[in-house]
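Chemist: What would the 3D arrangement of this be:
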Amino acid sequence: MSQSPRFRYEEVADFVAGLAGRGALRPGMRAPSLREISTQQRTSLSTAVQAYRLLEDRGILEVRPQSGYYVAKAPPALPVPTTTRHSIRPAKVELSGLMLDLLEHASDDTLVPLGCAIPNQRLLSSSKLDLVLARTARVKGGQSNTYSPPRGEMSLRLEIARRALRYGQALSPDDIAITCGCTEALALALDAVTEPGDTVAIESPTYFGLLQVLRAKRLKVVELPTDAVTGVDVDTLGDIVASGKVRACVLASSFSNPLGCTMPEDNKRAVLRLLAKHGVPLIEDDVYGDVHFGEERPLPFSALDTHDNVIYCGSFSKTLAPGYRIGWVATGRHMARVLETKFATSLATPVLTQVALATFLSNGDYDRHLRRIRREFADTLERMTRVIEQAFPPGTKVSRPEGNFVLWVELPEPADTRLLFAQALEKGICFAPGVVFSASGKYAHCLRLSGGHGWAPGSRRACARSAPWRARRSRGALQVRDSRLGQRIQSRCTMPASGKQPPVLQSQTVSRPSAGDSQRSTPWTPLRLTHLTRFLRPFPSRFLPSTRCCCTSCTSPRSAATANRWSLPWRWPSRPASAVPSVGAKSLPPWARPMTAVRGGCC
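Modeler: The predicted structure is shown next:
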């Protein structure tokens, strides 16, 4: 039976689909324009339009207004994490000792930065903000060397109120109090509505900094089951609130940490009605609200509230200036209590950083900065998810946030990320174990990975080839085949004794396990770090541990082989020879001018 003749637009559509299938057009890339494809395929423009519409119906291409056609991103192959049920009985906060270890290693730049959710300095507009800060110190330095008003600088509160109007939050500058980060804002809000011994309803898993605050305030908690997509279970919250045991509720309105979930607007309204009915105040954590990947920012609870029952907490730590430690709390009827507590704890927030940040917000630089980091974080999480699909064991589940820059990964039980964390630190890797996000020590088989470091050009290498592998249960740990993989991990994360630099991984394709692999008698080697190090292979080499230094008096015989980037000759015009520091000094005067780099010595 002869086949029906194919239309010309179908042939064009198959040609473009083949480019996407072979990897010539990767997900997120811009497809050839209609005029380009019609010229290349020697067809009419209307035929090209029909072909692209067919590809759009198939889900291969997507159209972006005023931009063109792009290759659609394929949905992740891994499922989302499951919702864990908890006891609704109030309990004390039991913190894991790993939390302090995690915070201690957060600022260690020798570790692969997958632990704390801190944006990388490369992604922040630090240079522009530094110029604004320097100009503010030069012009208004004397005026800024004093205590700020109790609520904070008026200029910054005015800018925050103006930005809040964009997403339906009608705030007055008098409704805002500047704090030392969002953590202090949460602490002040809890002090305003609770007393020691009260019970607070929280998400689970939740931000471990909130757990620290709750324990310091001697508050009990009820962990609410939280879906990785829609957020808190409203029915369970209603049962708990109706019991009369809860004095306050702390929820993240958008892109929670670590799940990355966002409650639908209908659910938010239901939560507000429920809490207002029983007189339970809501403390809203919206620190990730500006890091949204969609066209519009999700509305916070405070923009939907009609009962003045929400205490809003925000910060610039996740978007602009983590080191400035500037956040804010917005409330109406609880402001007097908030100011009393702030006066007794921190008294005031530094003035100079407030004025500089207000200036930065007013000139439009912040909006341009947000658009850039949103694209960067969205691309980073997309790439991280793809690598997790290839490198992590079968049965792994990963979150799909529409904002922020963290991923919640659920490993197949009985994996224990506490043991994995200790081994990872020895290899120069830092991530956040799941137990630190629970008040009762749950989620031992989960972990959180931060994408705040971004994805540099060096990260675009494909995963290196690995031998066929599979996971099984043995002594409560994941056992992975292929002992040669352990040798590659060792050479990746350590410096050879000869002093040579670690080899750069070349781009290779990933081989999938064949059907006969399970029948082979390959020895089993317990490698708890196997899947994590497979995940790390595409990351830039600058995140890997290094033993290079910049001393100026090195006599090591391997110095020539480990020359670093600071070993440069420099020219000091109009300076005597005695004023020229030794080669290799990091601190260089502003009048120094670099010349051609040469190999130098360091240990």
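Chemist: okay, CA-based contacts and neighbour counts for the rest of this
Modeler: OK.
Chemist: Quick test: name the residue nearest the centre of this structure.
Modeler: The structure's the chain has its C-alpha centroid closest to residue 405; by Cα atoms, centre = their mean the separation is 2.4 Å.
Chemist: Could you measure from it over to residue 392?
Modeler: Residue 405 sits 19 Å away from residue 392 when distances are taken as Cα to Cα, to the nearest Å.
Chemist: one step back: relative to residue 80, how far out is the residue nearest to the centre of the chain?
Modeler: Residue 405 is 16 Å from residue 80, by Cα to Cα.
Chemist: Equivalent analysis for residue 418, please.
Modeler: Separation of residue 418 from residue 80 (Cα to Cα) stands at 22 Å.
Chemist: so what's the nearest residue to the residue nearest to the centre of the chain once chain neighbours are set aside up against?
Modeler: Spatial nearest neighbour of residue 405, excluding adjacent residues (Cα to Cα, 6 or more residues apart in numbering): residue 451 at 5.1 Å. Shown in contact with residue 451 (Cα atoms under 8 Å, 6 or more residues apart in numbering): 114, 117, 377, 380, 381, 384, 405, 406, 407.
Chemist: Tell me the most packed of these, by neighbour count.
Modeler: When neighbours are counted by other Cα atoms under 10 Å, residue 405 leads the contacts of residue 451 with 31 neighbours.
Chemist: List the contacts of the residue lying closest to residue 124 once chain neighbours are set aside.
Modeler: Excluding its sequence neighbours, the residue lying closest to residue 124 (Cα to Cα, 6+ apart) is residue 320, at 5.8 Å. With contact set as Cα under 8 Å, 6+ apart, residue 320 has these partners: 124, 125, 126, 366.
Chemist: These into a markdown table, with extra columns for neighbour count?
Modeler: Shown next, in a markdown table, are the contacts of residue 320 (neighbours: other Cα atoms under 10 Å):
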| residue | neighbour count |
| --- | --- |
| 124 | 19 |
| 125 | 19 |
| 126 | 13 |
| 366 | 17 |
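Chemist: Residue 150 versus residue 192, what's the distance?
Modeler: Counting by Cα to Cα, the gap from residue 192 to residue 150 is 16 Å.
Chemist: Proceed likewise with the subsequent sequence, for comparison:
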Amino acid sequence: MYRYEQLAALIITMIDNGALAPGARLPSVRTLSDQHGVSISTALQTCRMLEDREVIVARPRSGFYVAPKPRKVLALPSASRPRARASAVSISGAVAALLEHSSNPAFLPFGCAVPDGALLESKRLDLSLARAARQHGARYNVYGTPLGDPALRGEIAKRAMRVGHMLSPDEVVITSGCTEALTLALTSVAKPGDTIAVESPTYMGLLHTLEMLGLKAVELPTDPIRGIDVAAVARLLETERVAAFAIASSFNNPLGSMMAETDKRALLEVLGRYAIPFIEDDVYGDLYFGRERPKPFIALDGGANTIYCSSFSKSLAPGYRVGWIAADRRTRQVIERKLAFSLCGAVLPQVAIAEFLARGGYDAHLRRVRQLLQGTLARMADAVEASFPAETKMSRPAGGFVLWLELPKRFDSRALFDKALDQGICFAPGDVFSASRRFRNCLRLSAGHGWNERIEDGVRRLGQLAVALLAA
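Modeler: Prediction:
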């Protein structure tokens, strides 16, 4: 055996006998080198080999960790095959009812994909806000500019360079969360009656916005791992007139799927042929579980035909409601609509986030949050596999913090929703993720509140209810 193979065998033995438990951090590459008398390159080769075998996992800027125990893996949800036909959207009543229950702290929080403030632990950010209010409260208790705080726009532009997108602060418009950003983008490229292409399933908030704007939706075939079927998009555009595409940059909500960079480029090439505007929602982009942050579409086409929307609501401060939009040549149209819809955003939260980013705390914060969310998703997946019907299919998200479950066609997630509410459990029924109210046999669970006995018990009881309904 080569030296790196000998070291790998030793580490595997330590894992098998419990000396290194699942989730435990391995000694650093330098420490392995010193302890076992091998070169740093040999120690690194050992770790890379174990990573390839899925014995350990790498966490950016943190090191190598023992992989979770292998478990019985449920099958993936089916790839969607919606009819290539535009339809009106009518989900507002269902979404409003869901949001009402999800905001009730008496219910277990599986409904809305909003991270728990306790999980985020944004104390440093809150201190920045308190300091700004104490020292310059009168200065910030004013109407800001429609573009938003200059310092914050500058920090956002700096971060864009990390993913290969050269963005000017003057191209950034601060919004009230990503919802306003999407609204500004849609009204800049479409008018009532137009058709917007979306993923299937897709984010219910996007569908609700389409409905309120009087826009139709055409649902695109979507794979639970690879995302949109680019070949199907090309066929659709041969016959259907589409005003714009609106999809997730990296991690579809609710599937957690991620398009490969080659597929992203292929999609942009198809849309470029027809000069169709592209709107991307990148709220989950920083919550990736791989080695590198996936590139958004705007970094691949330079913003030529892409409108970029994002926010800090999923990764840092949901209550601050700070998002942004980068629309390149449509910036003037976006600003005009911003003036009409909300005039400007609240100044103080923008100032606080700008200071937090400038002090360099965001990346360390993200590393910790990604680790927590990935661990919570893994434990929720274990609980689903142990409690839900054996026929259940489950997504394998590459980022974010939601799970998508698919049960047999005869299953009714609406009936499960009613019974779950009686037991103090709220989740998102599958039909709110489709303009045509498909996916009634599916449901989405949010894992944004960390993991504890109460959460685990809630998943178990929900699974028992699903088993009873399926057997009835």
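Chemist: Any idea what the TM-score is?
Modeler: Once superposed, the chains reach a TM-score of 0.88 (TM-score structural alignment, normalised by the length of structure 2), with 465 aligned residues with a Cα RMSD of 3.6 Å.
Chemist: So which of the contacts of residue 320 of structure 1 belong to helices?
Modeler: Mapping the contacts of residue 320 of structure 1 onto helices (DSSP state H) picks out 126, 366.
Chemist: which two in the contacts of residue 451 of structure 1 are spaced the farthest apart?
Modeler: The largest separation in the contacts of residue 451 of structure 1, counting by Cα to Cα, is between 117 and 384 at 14.8 Å.
Chemist: is it true that the residue nearest to residue 124 of structure 1 lies in a helix?
Modeler: No - assigned with DSSP: H, G, I helix; E, B strand; the rest coil, residue 320 of structure 1 falls outside any helix and is coil.
Chemist: when you align them, which residue in structure 1 goes with residue 164 of structure 2?
Modeler: Using TM-score structural alignment, the equivalent of residue 164 of structure 2 in structure 1 is residue 168.
Chemist: For the residue nearest to its match when sequence neighbours are not counted, which three-state class applies?
Modeler: Leaving aside its chain neighbours, residue 168 of structure 1 sits nearest to residue 303 (5.2 Å; criterion: Cα to Cα, 6+ apart). The local conformation at residue 303 of structure 1, judged by three-state DSSP, is helix.
Chemist: what's near enough to touch residue 303 of structure 1?
Modeler: 167, 168, 169, 170.
Chemist: Can you list the residue ranges for strands in the stretch 1-150 of structure 1?
Modeler: Along the stretch 1-150 of structure 1, counting by DSSP state E, counting those that start in this stretch, strands occupy 61-64, 68-71, 112-114.
Chemist: Please identify the deepest-packed of those strands.
Modeler: Among the strands of the stretch 1-150 of structure 1, strand 112-114 has the highest mean neighbour count (mean count of other Cα atoms under 10 Å), at a mean of 24.
Chemist: counterpart of that strand in structure 2, which residues?
Modeler: Going by TM-score structural alignment, strand 112-114 of structure 1 sits over residues 108-110 in structure 2.
Chemist: Report the separation between residue 253 of structure 2 and residue 199 of structure 2.
Modeler: Distance, residue 253 of structure 2 to residue 199 of structure 2, using Cα to Cα: 9 Å.
Chemist: what's around the residue nearest to residue 13 of structure 1 when sequence neighbours are not counted, how many residues?
Modeler: Spatial nearest neighbour of residue 13 of structure 1, excluding adjacent residues (Cα to Cα, 6+ apart): residue 51 at 4.8 Å. The number of residues packed near residue 51 of structure 1 is 24, by other Cα under 10 Å.
Chemist: Quick one: residues contacting residue 51 of structure 1.
Modeler: Residue 51 of structure 1 is in contact with 9, 10, 12, 13, counting by Cα under 8 Å, 6+ apart.
Chemist: How about residue 314 of structure 1?
Modeler: Contacts for residue 314 of structure 1 (Cα under 8 Å, 6+ apart) come out as 181, 182, 185, 285, 286, 287, 327, 328, 329.
Chemist: What of residue 272 of structure 2?
Modeler: residue 305 are the contacts of residue 272 of structure 2 under Cα under 8 Å, 6+ apart.
Chemist: What lines up with it in structure 1?
Modeler: Under the pairing rule here (TM-score structural alignment), the equivalent of residue 272 of structure 2 within structure 1 is residue 276.
Chemist: name the element its match belongs to?
Modeler: Assigning secondary structure by DSSP states H and E places residue 276 of structure 1 in helix 265-278.
Chemist: Mean deviation, that helix versus structure 2?
Modeler: The superposed helix 265-278 of structure 1 is, by mean Cα distance after the TM-score superposition for structure 1, a mean 0.7 Å from where its aligned residues fall in structure 2.
Chemist: Give me the mean distance between whatever helix or strand comes next after that helix and structure 2.
Modeler: Using DSSP H and E, the helix or strand that follows helix 265-278 of structure 1 towards the C-terminus is strand 282-285. Compared with structure 2 after fitting, strand 282-285 of structure 1 deviates on average by 0.4 Å (mean Cα distance after the TM-score superposition for structure 1).
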